[in-house]
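Engineer: Okay, sequence plus prediction incoming.
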Amino acid sequence: MTQTTVADPNARLPRQIPYIIGNEACERFSFYGMRNILVQFLVSSVILAYVPEAERQGVAKDVFHSFVIGVYFFPLLGGWLSDRYFGKYNTVLWFSLVYCAGHACLALFEGNRTGFYTGLFLIALGSGGIKPLVVSFCGDQFTTANKHLAKIVFDAFYWTINFGSFFASLLMPLFLRNFGPAVAFGIPGILMFIATLVFWLGRKQYVRVPPTRGEDPDSFFNVARTALTTQVAGQGRPGLLVAGTGVVLAAAMLLCWALHAWFGINLPFWPEDFHFVISACLALGALIAFGGIGVSMQLERARGRHPDAAVDGVRAVLRILIVFALTTPFWSLFDQKASTWVIQGKDMIVPHEAWWWPSWLVKEAGQMQALNPLLIMLLIPFNNLVLYPALRRIGWEPTALRRMGFGIAFAGIAWVIAGLIQLKIDSGAQTSLALQTWPYLLLTFGEVLVSATALEFAYSQATQSMKGVIMAFWYLTSTFGSLWVLLTNVAVRNEAVTARIAATGYSENAFLMFFFAVFAFAAALAFAAYARTYPMQDNYRTA
């Protein structure tokens, strides 16, 4: 039987796609419903009653970004279990049940710190565990015959995510305000149960790509191990030395944390505020960075013991990881819209007197987050139907990497405007909450260019055996984005740093906003430079 290797113009969307899209819409409502009220709940709740009132905003931001780190760290676990043992369908279903349990804990233990934090951990585990798999599971439903429809579905997938996020961001602050945290956290739990049910209903129609079960002798990790351990006569193993250095650094970081946390030993070179989450993320970063460099240095030694295609596939993955690393500054800006921008908005005036302001619905700063998904639902069709065709007509192709690079830059512009708004607030002038519309618009445009594009990019660049794991690495970029935020929060607790900030004449909040803007611009320039040499791949499944 001849395999179809070219696109079929008459191909239709697979029948099972609506189940996946429906599941994602409900799951995203549940996630953003609890995520977008987390900071404002913590600031005024008994959970942080032990913290002095002046410090609660900072501690609430730390809790929030630690939670985000967990959400985007556990995709590594979900991707590994799926690829090696259980397959995408079973892994998504089981982690979804953990997810539901986490929501139940938030609703039941609103006043109990241990119970509430347990719920956050279970949600991070469940949400993170399924995060890399639902997108790649959706991609598995396509072949080379209908892959031209995949872009439509990936955009629809991202549009649906924001459809659920819009209503969650708009309504949950009102439920928290009017009905209390038990109801506000309980409703997202109900939606997560519905999401799990919808996903289960499509079980008989899904295409299920079997897991590798570790039986692929030419997998990414087997090729990488061969490259690191193979000796060549007359040559050393510098790559193995570099990778080993990463292991030693990671172990040393965790040891420094343990000495402080368990034995109360303060090391002069290790900040006391580097808690477990920061230490573990730094250790993971050292493993990935030094391991990747070490494998790249000796990768050619794997040729002959593994097929050229497998070695070239590993080289492609290492290139993808560099692309991912350069997007982490974007996420350090993006995720702060649910923390820093919400806190900023509380110092602004809600313009109820303006005739155009929807006072019947938008009553507080936390609801401004609903602008993000609303704008995404408008910008995705605008970009695909108007902007991209117009750019092509003038001879400029908006490739995936070009879109992502410009997206990082637009995030920087958004934070410049947020910083200018903060300067106005700091001057004592009454500042309308409506002004936050502009940074939200620019940040959201940047998000569409980066994140919506990356869903398709990450899937298409990964080889079949590594799709779950490479998607996990993509989501890990948000972990390191929040790590930058935590490291910055630690830095501003240092008296020398705060004195330097004060010397600039800016408030701490304004200074940090401009700092993150510069961070994004530098990342955009580095991304553009690397993108010029990146070789694109096409790794869709053959029909």
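Structural biologist: Received it, and whenever you're ready, just let me know what you need.
Engineer: contacts and neighbour counts: CA atoms only from here.
Structural biologist: Fine.
Engineer: Residue 514 touches residue 422, doesn't it?
Structural biologist: No: if you go by CA atoms under 8 Å, residue 514 and residue 422 don't touch, sitting 10.1 Å apart.
Engineer: okay, these two: which has more neighbours?
Structural biologist: residue 422 (24 against 20; other CA atoms under 10 Å).
Engineer: what residues are up against that one?
Structural biologist: 344, 509-510 (CA atoms under 8 Å, 6 or more residues apart in numbering).
Engineer: Likewise for residue 300?
Structural biologist: Neighbours of residue 300 in contact, by CA under 8 Å, 6+ apart: 227, 311.
Engineer: who's in contact with residue 104?
Structural biologist: With CA under 8 Å, 6+ apart, residue 104 has these contacts: 119, 186, 189.
Engineer: could you say which helix or strand contains it?
Structural biologist: Following DSSP states H and E, one finds residue 104 within helix 87-108.
Engineer: and residue 47, helix, strand or coil?
Structural biologist: Secondary structure, DSSP: H, G, I helix; E, B strand; the rest coil: residue 47 is helix.
Engineer: burial of it, as a residue count?
Structural biologist: 19.
Engineer: Residue 373 too?
Structural biologist: 24.
Engineer: Check the one 4 residues further on too.
Structural biologist: Applying the criterion other CA under 10 Å, we find 21 residues in the vicinity of residue 377.
Engineer: And for residue 255?
Structural biologist: 13.
Engineer: again, but for residue 24
Structural biologist: Neighbour tally, residue 24, other CA under 10 Å: 27.
Engineer: Quick one: residues contacting the nearest residue to it once chain neighbours are set aside.
Structural biologist: Excluding the flanking residues, the one nearest residue 24 by CA to CA, 6 or more residues apart in numbering is residue 161, at 6.3 Å. By CA under 8 Å, 6+ apart, the contact set of residue 161 is 24-25, 28-29.
Engineer: Dump those to CSV, plus secondary structure.
Structural biologist: Shown next, in CSV, are the contacts of residue 161 (three-state DSSP):
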residue, secondary structure
24, helix
25, helix
28, helix
29, helix
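Engineer: residue contacts, residue 517?
Structural biologist: 333, 411-416.
Engineer: That one is in what secondary structure piece?
Structural biologist: helix 508-531.
Engineer: relative orientation of whichever strand or helix holds residue 19 and helix 87-108 in degrees?
Structural biologist: Assigned by DSSP H and E, residue 19 falls within helix 17-35. With axes from the mean of the first three to the mean of the last three CA atoms, to 10 degrees applied, the angle from helix 17-35 to helix 87-108 works out at 30 degrees.
Engineer: another one to put next to it:
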Amino acid sequence: MESTNETIMTAPERKGRYPKSIPFILGNEAAERFSFYGMRSILSTFLVAQFFNPTGNPALQTVAEAQSNEKVHMFVALAYITPMLGGILADWFYGKYKVILYISILYCFGHLILALFDTNLDIFSYGLLIIAIGAGGIKSCVSANVGDQFDKSNEHLMSKVYGWFYFAINTGSVVSNIFIPIIYFKFGASWAFGVPGILMALATLIFFSGRNKYVKVPPMGINRDNFVFITFYALTHLSKKQKDENWLDVAKSNFNPEKVEGVKAVYRVLAVFAFIPVFWALWDQNLAEWVLQATKLNLNTGLGIIFLPEQVQVLNPIFLVSFIPVFTYFIYPTLEKWGIKATPLRRLGFGFFLTALSFLIISMIQQSIDGGGKPSVWWQILAYLFLAWGEIMVSITGLEYAYTNSPKSMKSTMSAIWFSTVSIGNLFVSKINSNIAEGGFFAQLHGANYYWFFTGLMLVATVLFMLISGRLKETRYVG
């Protein structure tokens, strides 16, 4: 009896309570994502209509669309590489709270420039640059800040909160993707870019309002036991490596062995992340190439709803908002009951496959368009459904995996590395579109061939990931 009581007393208490800071984090994220996705919802068609083919000349349309895609994907690439800078500033120097607050203010000015200079491509481009720095600078800090609010007592709630965090992202996206194209159609670009700026100001205010509720993890500072120093030492002392020893183990003689093990965990995460850029190279086309494809579809659903081309993309976040709870509370638990463990690596692999399936549908739609057809928007809606399922299994899982499988001193930086995979994928697509616009080698990827190329690329990446992921082990760092 005494032994039983002792076990109960020493077991971690599972409070089952959410941190009080979570509503402020979720509200901030919903408003910020409204600003980002609202602006982005009209960006592709705006660039074509305002700058690259304002006369609507059919002979110029292919090149104009490639120029628009190049600029949009380069913007996204910048927005998702700057999280690395934001993560380093937060982890090493200022902490997440200060980085999020001050960069959010800069972010607001970027939106103001878009609203005021929608007829000047050069100044408009500077506004996009500032937004990319703002959105990217806070991104890794915001997602890592979610995890910081938890400890061992309520760690079991983290997965659900990350699900609600993603729910907030897509709630903001849904609302903005419905209303910003309407504002653009009825009131013009200035208002369509101005309203997202107002929402970004609101996001900053919401975040500031929760300042006394956050668990604020202080910056760790630059210490010698960091990822860069340990890696450099190991690479320059490989001659000391013993047989059957990991190449990083040679650093244990000169660094904290626990930190070396943490760096090993980071490299295991990087082995997973190596495949993620291919996913993002496909996914981000739903906000650029798919929008331009929608201009060539029959947008009448037959249900009394006729979409604007920029509005079809709203189906992605709507599907996400609808199915995140289904996956979190039904599909994954049901699989567990059936003895099928939905591990992060398994989720990622199946998410890749679903993404390839969505592009298979898009390729077939484009093939019909190339043949002179005008396919129903319902086919693109089906593609958005598969893409949303793939995103749930890849993106939510990736955010959680980045946080839980990296040591404490690398939380924001590891999240930034996750976001940099988005940048790499978009940079790849941007360069391909640049080459197409210039009549280079990839100019042969016109029409359906363009989408078939990316479908095949995703399928190859899926097979390789499934072959390699089984050899990877997970190490969780929480609390």
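Structural biologist: Thanks, I have the structure now. None of these values were measured; they are calculated from a predicted model.
Engineer: if we can go back for a sec, so which of the contacts of residue 517 of the first structure wins on neighbours?
Structural biologist: residue 412 (32 neighbours).
Engineer: which SS class is that one?
Structural biologist: Reduced to three states by three-state DSSP, residue 412 of the first structure is helix.
Engineer: One more: residue 429 of the first structure?
Structural biologist: Applying three-state DSSP: residue 429 of the first structure is coil.
Engineer: which one in the second structure is aligned with it?
Structural biologist: Alignment note (TM-score structural alignment): residue 429 of the first structure maps to residue 373 of the second structure.
Engineer: Could you check how far that match is from residue 367 of the second structure?
Structural biologist: Counting by CA to CA, to the nearest Å, the gap from residue 373 of the second structure to residue 367 of the second structure is 9 Å.
Engineer: which of these two has more neighbours?
Structural biologist: residue 367 (18 against 14).
Engineer: check contacts around the more buried one.
Structural biologist: Residue 367 of the second structure touches 447-448, counting by CA under 8 Å, 6+ apart.
Engineer: Please report how far it lies from residue 452 of the second structure.
Structural biologist: From residue 367 of the second structure to residue 452 of the second structure the distance is 10 Å (CA to CA).
Engineer: Can you tell me the SS state at the residue nearest the centre of the first structure?
Structural biologist: Nearest to the mean C-alpha position of the first structure, counting by CA atoms, centre = their mean, stands residue 478 at 3.5 Å. Three-state call for residue 478 of the first structure (three-state DSSP): helix.
Engineer: Which strands or helices does the helix holding residue 19 of the first structure pack on?
Structural biologist: Here helix 17-35 of the first structure touches helix 113-140, helix 150-179, helix 181-201, going by 3 or more CA pairs under 8 Å, 6 or more residues apart in numbering; DSSP states H and E.
Engineer: Output the residue interval of the second structure matched by it.
Structural biologist: Going by TM-score structural alignment: helix 17-35 of the first structure matches residues 22-40.
Engineer: and if you look at stretch 253-271 of the first structure?
Structural biologist: Against the second structure, stretch 253-271 of the first structure falls on no residues (TM-score structural alignment).
Engineer: what about the residue mapped onto residue 119 of the second structure from the first structure, how many residues close to it?
Structural biologist: Aligned by TM-score structural alignment, residue 119 of the second structure pairs with residue 111 of the first structure. Other residues near residue 111 of the first structure number 16, with proximity taken as other CA under 10 Å.
Engineer: the helices in the stretch 251-400 of the second structure, which residues?
Structural biologist: 257-273, 276-283, 289-294, 315-326, 332-337, 344-370, 377-391, 397-404 (DSSP state H, counting those that start in this stretch).
Engineer: And those: which comes nearest residue 91 of the second structure?
Structural biologist: helix 397-404 (13.3 Å; CA to CA).
Engineer: Pull up the aligned stretch in the first structure for the closest one.
Structural biologist: Against the first structure, helix 397-404 of the second structure falls on residues 453-460 (TM-score structural alignment).
Engineer: swap in stretch 89-108 of the second structure?
Structural biologist: Against the first structure, stretch 89-108 of the second structure falls on residues 81-100 (TM-score structural alignment).
Engineer: what distance separates the matching stretch from the centre of its chain?
Structural biologist: 19 Å (CA atoms, centre = their mean, to the nearest Å).
Engineer: My understanding was that residue 279 of the second structure contacts residue 457; is that so?
Structural biologist: No: contact between residue 279 of the second structure and residue 457 fails when scored by CA under 8 Å: they sit 9.4 Å apart.
Engineer: Check the gap between the closest residue to residue 149 of the first structure other than its chain neighbours and residue 38 of the first structure for me.
Structural biologist: Of all residues not flanking residue 149 of the first structure in the chain, residue 13 sits nearest, at 6.9 Å (CA to CA, 6+ apart). For residue 13 of the first structure, the distance to residue 38 of the first structure (CA to CA) stands at 37 Å.
Engineer: just to revisit the earlier point, I'd like to know which of the helices and strands packed on helix 17-35 of the first structure lies nearest to residue 469 of the first structure.
Structural biologist: Across these, closest to residue 469 of the first structure is helix 113-140 (CA to CA), at 7.6 Å.
Engineer: And that closest one against the second structure, how far off on average?
Structural biologist: For helix 113-140 of the first structure, the mean deviation from the second structure after alignment is 0.7 Å (mean CA distance after the TM-score superposition for the first structure).
Engineer: could you give the angle of that helix to helix 17-35?
Structural biologist: Using the same axes, to 10 degrees: helix 113-140 of the first structure against helix 17-35 is 150 degrees.
Engineer: wait, residue 248 of the second structure sits on residue 228?
Structural biologist: No: the criterion here is CA under 8 Å, and residue 248 of the second structure misses it with residue 228 at 11.9 Å.
Engineer: Looking at those two now, which is surrounded by more residues?
Structural biologist: Set side by side, residue 248 of the second structure and residue 228 show more neighbours around residue 248, with 21 against 10, by other CA under 10 Å.
Engineer: What lines up with the more buried one in the first structure?
Structural biologist: Superposed on the first structure with TM-score structural alignment, residue 248 of the second structure falls opposite residue 299.
Engineer: follow-up on the earlier one: and residue 13 and residue 38 of the first structure? Which one has more around it.
Structural biologist: residue 38 (22 against 15).
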